[in-house]
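A.B. asks: Quick one: sequence plus predicted model below, questions after.
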Amino acid sequence: MTTLGGSGVAVSRLAFGGAAIGNLFTEVSDEQAHEAVTAAWERGIRYFDTAPHYGLGLSERRLGEALARYPRAEYTVSTKVGRRLEPTEVAGDDLANGFAVPAAHHRVWDFSADGVRRTLEASLERLGLDRVDVVYLHDPDDHAEDVFREGYPALEKLRSEGVVGAIGAGMNQAEMLTRFVRETDVDVVLCAGRYTLLDRSALDELLPAAVEWGVSVVVGGAFNSGLLADPRPGATYNYAHAPTELLDRALRMKEVADRHGIGLRAAALAYCAAHPAVASVLVGARSAAEVHDCADQFATQVPDAFWQELRETGLLEEQA
């Protein structure tokens, strides 16, 4: 376990990402979702991340139900604000947004102070909790003015009131997260897909700034949505078909991993975890089997010779 910034909120080094149990791309049964959370607990995972966006609240409901059997003081939960859920009369599904659920609600971008509080209150109700430990501003890419003027100060106020223990922002980019680190008093940032074996853009400014300012980083998207988990023709990179040059690079990395007797997934997770700014690596899973595989890969010792060969072959920069 490690703590987030100066907050005192503790997280396990490997974390459970809740998007998949919100029916990301495909349906998952309640039983499968609960089995995945149970497997995470059995493997020592004590940090669980979710969001209203994930399955229009389904992920939060399932996570809350599955965690209800465990002592509240023994686990950490994070959720997100910025997308407020409103009921809708429109029939259909939410697959256009990536989730195989009925479109009983629609999302409203809302980083206002009132919106932040209302969104968090609704999340607590779905989770069945009286508090969450961490709240992230979720994907404020196109809402910088609103989030820095109202959204972030609202979270700072909630933290000062003791409603939440740690605050931050979660995004699929490094640039604005770096601004949060330098210009606000966040405890943690969640950076998805920008610090991996294939995309090391967070290494330029975000991670050094986090070390300098004492802000923790949670890394998500270690497999870049699939390519680093199973590099093959047709694999996805950032939720789209992987470009040929990146597929070739991933396949070359897999060949090196095979020579050193490890899986590429193990190397991808180890790379994310190794930076001193990184407090936890967040991995999504939709089944107990996926959880156990991730835990096994995370526990694998990656030999120094593997990293050295990556550097010698130009697949990894010297400073990485």
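C.D. replies: That came in fine, so what should we check first?

A.B. asks: contacts and neighbour counts: CA atoms only from here.
C.D. replies: OK.

A.B. asks: Buried residues, stretch 204-212. List them.
C.D. replies: By neighbour count on 16 or more other CA atoms under 10 Å, the buried set for stretch 204-212 is 206-211.

A.B. asks: Secondary structure for these - can I get that in JSON lines?
C.D. replies: Formatted as JSON lines, the buried residues of stretch 204-212 follow (DSSP: H, G, I helix; E, B strand; the rest coil):
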{"residue": "Leu206", "secondary structure": "helix"}
{"residue": "Leu207", "secondary structure": "helix"}
{"residue": "Pro208", "secondary structure": "helix"}
{"residue": "Ala209", "secondary structure": "helix"}
{"residue": "Ala210", "secondary structure": "helix"}
{"residue": "Val211", "secondary structure": "helix"}
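
A.B. asks: this is the other structure I want to compare:
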Amino acid sequence: MSGYPIHTIERVMRETDVDVVLTYAKARLLDGSLADRIIPVATEEGVGVINAAAVAVGVLTPGGTAFGNDHPASPDIINSALAMRTLAAEQGADVSFTANQYSMWRGASTTVIGASKIKNLCSAIRACGEPLESELEAAFLALRPSPADRKWKSGLAENKLRIRGRQPGYSDE
């Protein structure tokens, strides 16, 4: 299963015999819910976790996303990403490398990396072997949007599951 809201992923891991879940944009500098919520349940239930979108579908790259205004992130997420890109530049760091470091050290069995250039792929591979420095990590995390604003909507409202009385369009929490 993949791409579902956190509460749906947690429920499926607890209530079904799923072997692995694929989630995206939940282990990134902008949102740490993979480590905070998904990994503990996966560990308890013996479920493998595949992570994706460490660079938040491009917003955590030096040039920003190719999606422009069509990116699913909220203005708060975009603004936080811009602040993180600025911080990286000020610190002489590569925001994509830093985003990959953060993401790959959050407990998922696998992290899927998308790269349009060999140099970006090589950078992501290097990030696997170098944990993020704690001071730099803290500086980035201080720029996160508020917890209520860390998620973005994805999928069509009519495809959302109704869970515990929630209506289509509910938060990704």
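C.D. replies: Happy to help now that I have it. Here the structure is a predicted model, which means the values were calculated and not measured.

A.B. asks: In the buried residues of stretch 204-212 of structure 1, find the pair that's most separated.
C.D. replies: Among the buried residues of stretch 204-212 of structure 1, the pair separated by the greatest distance (CA to CA) is Leu206 and Val211, at 8.8 Å.

A.B. asks: all strands of structure 2, in order?
C.D. replies: Assigned by DSSP state E, the strands in structure 2 fall at 20-24, 48-52, 110-112.

A.B. asks: what's downstream of the first one, the next helix or strand?
C.D. replies: As assigned by DSSP states H and E, the chain's next helix or strand after strand 20-24 of structure 2 is helix 33.

A.B. asks: Longest helix of structure 2, counting residues only.
C.D. replies: Counting by DSSP state H, the longest helix found in structure 2 is helix 75-91.

A.B. asks: Remind me what that helix packs against, helices and strands.
C.D. replies: For helix 75-91 of structure 2, the packing partners by 3 or more CA pairs under 8 Å, 6 or more residues apart in numbering; DSSP states H and E come out as helix 95-104.

A.B. asks: contacting residues around the residue most central in space within structure 1?
C.D. replies: The centroid of structure 1 falls nearest to Gly220 when counting by CA atoms, centre = their mean (3.9 Å). Contacts here follow CA atoms under 8 Å, 6 or more residues apart in numbering; on that basis Gly220 of structure 1 touches 190-193, 281-283.

A.B. asks: when you align them, which residue in structure 2 goes with it?
C.D. replies: By TM-score structural alignment, Gly220 of structure 1 lines up with Ala52 in structure 2.

A.B. asks: so how far is Gly3 of structure 2 from its match?
C.D. replies: Between Ala52 of structure 2 and Gly3 of structure 2 the computed distance is 10 Å (CA to CA, to the nearest Å).

A.B. asks: Next, show the common contact partners of the two.
C.D. replies: 22-24.

A.B. asks: Most neighbours among those, please name it.
C.D. replies: The most crowded member of these, judged by other CA atoms under 10 Å, is Thr23 (24 neighbours).

A.B. asks: Structure 1: which residue goes with that residue?
C.D. replies: By TM-score structural alignment, Thr23 of structure 2 lines up with Cys191 in structure 1.

A.B. asks: ok, the nearest residue to Pro102 of structure 1 once chain neighbours are set aside to Phe99 of structure 1 distance?
C.D. replies: Nearest-residue entry for Pro102 of structure 1: Asp93, 4.3 Å, with adjacent residues in sequence omitted and distances by CA to CA, 6 or more residues apart in numbering. Asp93 of structure 1 sits 8 Å away from Phe99 of structure 1, going by CA to CA.
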